[in-house]
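Visitor: From the sequence below, what's the structure:
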Amino acid sequence: MEGWKRFLEERERRQLLRRLVPSSGRAPALAVRGGREYVDFSSNDYLGMSSHPVLVAAAREALDRYGVGSGASRLMSGDLAIHHELEDSVAVFKGSEAALVFNSGYQANTGIVPSLFGRRDAIFADQLCHASQLDGAILSRAKLLRFRHNDQEHLERMLVKHRGSFERALVMTESVFSMDGDLAPLAALLAACRRNRCLLMVDEAHATGVFGPQGRGCVEAEGLAGQVDLVMGTFSKALGGFGAYLAASRTVIDYLVNTARSFIYSTALPPPVIAANLAALRLCLSGETRGAELLRRADAFRGALRRKGWTVGGESQIVPVVVGESALAVSLSKSLAGQGFLALPVRPPTVPEGSARLRFSLTAAHTDRQVAAVVEALGAA
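Guide: Below you'll find the model as predicted:
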């Protein structure tokens, strides 16, 4: 009887998934774990571009032309014309003098900061900055000082108190915070930097492709393109590919080519990956992405959850449902999985103690029916 019961439950779950998933084409909103399919609310493929036919075709063409790998680091023989084409496109996309491509967001942040700052300098970082940003600060051996999350007044007081003790200083933030989904006050942070002789570094990993005209990011959306000193971002989230970039002045980029260890001592990204990244940027510049629509859907999702009594945060496609205790977050995630939804728990030390959560990532691949269904499922969890 127990085996028959499991069979009926599995059949009912699969029937639910078929009703929730679009009937045509591949469904990027699906994930498979242990041979089971789930509607995936934990992906960073925000625009569903990882399976976009234009990206797939570009990667396939590059594969046929260049082969699988680059064969060496950029400073040896792995430096191909297509790498420079991508960097030129990033500079146009972000409104900067130049750009440099790194192999991942982690390698970017841990390569850029130690190259530009050292023992006599200070780094002022938002308390919720990504681990890769903080690791970059630690590797630099600069003095690391952390200001309260999105609190520009606290930052200003810290700068007034400490800035004079150091040769150079950097203020570091994300534009869209990866675990909270909220937005940094970029204009206020930039003004504080200018008043106190600091550089500003903004990590646009979760904003690129979604925010701003043509998906250019929050820096562009706030009219600050060309003013922020260091703008870093990734291709691996909304743009559906892999790797990362820094947009900055030509002087900074040239300096990093010769000093950033994570750039110098890594084999160059494979040409098919570079080609897919280029195709993604072109799609953004052509206006064929769906960032504004995604943000409207996420806002409606937050409203639906709040009406159900959940504590919800974020101003972006990232929607955290904060439940407090880690055990409760794990239990809710397991309950949702039993109903066919993948929404993973996030617990300390990734988030502060007492703020364990389910981190929902909405994507353009989700249907309205899927979004409504997971709200109901969470209510029944």
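Visitor: From now on I want contacts and neighbour counts done on CA atoms only, so please keep to that.
Guide: Will do.
Visitor: and the residue lying closest to Pro270 once chain neighbours are set aside, how far is that from Glu222?
Guide: Of all residues not flanking Pro270 in the chain, Gly69 sits nearest, at 4.5 Å (C-alpha to C-alpha, 6 or more residues apart in numbering). According to C-alpha to C-alpha, to the nearest Å, Gly69 stands 38 Å off from Glu222.
Visitor: cool, Val321 as well?
Guide: 27 Å.
Visitor: Compare the two (neighbour count), which wins?
Guide: Val321 (23 against 13; other C-alpha atoms under 10 Å).
Visitor: ok so that one is a helix residue?
Guide: No - looking at Val321 with DSSP: H, G, I helix; E, B strand; the rest coil, it is strand, so not inside a helix.
Visitor: could you show me where the helices are in the stretch 251-381 of the chain, in order?
Guide: With DSSP state H, counting those that start in this stretch, the ranges of helices along the stretch 251-381 of the chain come out as 261-264, 271-285, 291-307, 326-338, 368-380.
Visitor: One more, please, to line up against the first structure:
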Amino acid sequence: MVDIAAYLKRQQKDGRLRQLPELEHPDGGRVRLSAAGPDLLDFSSNDYLGLSRHPLPLVAAADALSRYGTGAGAARLMSGDFALHRELEAALARLKEQEAALLFGSGYLANVGLIPALVGRHDVIFGDRLNHASIHDGCQLSGARLHRFAHNDCNHLEDLIKRHRGGKEALIVVESLYSMDGDICPLAEVVALKERYGCRLLVDEAHATGLFGDNGAGLLAAEGLAHRVDLVMGTLGKALGSYGAYVAGEQRLVSFLLNRARSFIFSTALPPASTAAALAAVQLLADEPELRRELWRRVEIFKSGLTRGGIKAGLGPSQIVPLTVGDNQAALDLAQRLRQRGVYAAAVRPPTVPAGQARLRFSVTNHLDHDDLSAASAIIATELQKC
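Guide: You can find the predicted model right below:
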């Protein structure tokens, strides 16, 4: 039996004890640590395009709330199936250039449901070492033999496939954009390996959907690879500004998951208001491409400011900018100093990142204006020099 007191004490000593920050949210780009506290610039949000506060999703959610109530009331396979769910699934399938899509309660529920549905204890999984915890947990729940390859290393992936593929069902799992490092998967190489060795491929586009490609469909679409993957999943709670998740693929695979994925079968359906907001957000991706262009302008302003401030580390190709300090306590101290200067960014520590790689992870969003980003980047660069 776990010694709970000893565990908490050890977490505290190692600088790994997690506590809720108890934030107030005066608007989309600011947080407060108390009702009376000062506003802090929020660099921890994944609401990249600012759609959680956009008028169209707000109106759509309010209309669905008044028409259908606060919740779906049951699982989809009982009486919780709404026309809104089916409309959103159709819109997501079109966005992802797939035949069909299926909604899940969250990205975590999607990954822990669909991976065990696809493979079992006689099968094999090849996963990037930096895959999200939900992917890792889904792999563990499946009972399949998991082989993890060095991050974004396709030579290592191919070597593992050659040694362990055999005649078993084989699944490769990657993220198109990695949430803690902000870097991009070599998708074309992974797809080529999947095809060469007859594996199935699942790509998690949680942090890429809405931001990349002509219509915001994500990195697979941007690289012309959407039709060459088996399944793509993503969330509704990041760039789409709502809540929930989806998986998209061939109709037969989606029908299979509807019958097999336990986290779908046994979960209450998404609330109508969240579903309507996400549906409006998907439409906005096509109707307002300026939202994406404006985000990338903001990303450039932020990164340029860090570079001018003396940050020489590579700042990556995405809206996620990790600044690694290494030591857990050093990351906590840096986060505290930044809060005192009006910047909020959470310290990310193991097991979310590997041991010795504690960092602050900065997300650029459309909630932060150009002046905010310039001022914050100067503050961050100055404080980072003290680590």
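Visitor: about what we covered before: now do the contacts for the residue nearest to Pro270 of structure 1.
Guide: 269-271 (C-alpha atoms under 8 Å, 6 or more residues apart in numbering).
Visitor: Would you mind finding the match for it in structure 2?
Guide: Aligning on TM-score structural alignment places Gly69 of structure 1 opposite Gly71 in structure 2.
Visitor: same thing with Leu47 of structure 1?
Guide: Checking TM-score structural alignment: Leu47 of structure 1 goes with Leu49.
Visitor: quick one: the strands in the stretch 101-250 of structure 1?
Guide: 122-126, 143-147, 169-174, 199-203, 230-234, 244-248 (DSSP state E, counting those that start in this stretch).
Visitor: now these as JSON lines including mean neighbour count and distance to Arg307 of structure 1?
Guide: Shown next, in JSON lines, are the strands of the stretch 101-250 of structure 1 (neighbours: other C-alpha atoms under 10 Å; distance: least, C-alpha to C-alpha, whole Å):
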{"stretch": "strand 122-126", "mean neighbour count": "25", "distance to Arg307 of structure 1": "31"}
{"stretch": "strand 143-147", "mean neighbour count": "18", "distance to Arg307 of structure 1": "33"}
{"stretch": "strand 169-174", "mean neighbour count": "26", "distance to Arg307 of structure 1": "29"}
{"stretch": "strand 199-203", "mean neighbour count": "24", "distance to Arg307 of structure 1": "32"}
{"stretch": "strand 230-234", "mean neighbour count": "26", "distance to Arg307 of structure 1": "34"}
{"stretch": "strand 244-248", "mean neighbour count": "27", "distance to Arg307 of structure 1": "38"}
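Visitor: Nearest to His154 of structure 1, out of those?
Guide: Closest to His154 of structure 1 of the strands of the stretch 101-250 of structure 1, according to C-alpha to C-alpha: strand 143-147, at 6.2 Å.
Visitor: contacts for that closest one?
Guide: Residues contacting strand 143-147 of structure 1 (C-alpha under 8 Å, 6+ apart): 119-127, 137-138, 154-155, 158.
Visitor: That one maps to which residues in structure 2?
Guide: Counting by TM-score structural alignment, strand 143-147 of structure 1 corresponds to 145-149 in structure 2.
Visitor: Just confirm the match of Leu47 of structure 1 is within a strand.
Guide: No - using three-state DSSP, the assignment for Leu49 of structure 2 is coil, not a strand.
Visitor: Share the number of residues neighbouring it, please.
Guide: 26.
Visitor: need the contact list for it.
Guide: 210, 239-241, 291-292, 295, 365-367.
Visitor: before we move on, the earlier item: from the contacts of strand 143-147 of structure 1, pick the one nearest Gly215 of structure 1.
Guide: Proximity of the contacts of strand 143-147 of structure 1 to Gly215 of structure 1 was ranked by C-alpha to C-alpha; the top entry is Asp126 with 24.0 Å.
Visitor: wait, the closest one sits on Met158?
Guide: No - using C-alpha atoms under 8 Å, Asp126 of structure 1 makes no contact with Met158, being 11.8 Å away.
Visitor: what lines up against Thr110 of structure 1 once you look at structure 2?
Guide: Checking TM-score structural alignment: Thr110 of structure 1 goes with Val112.
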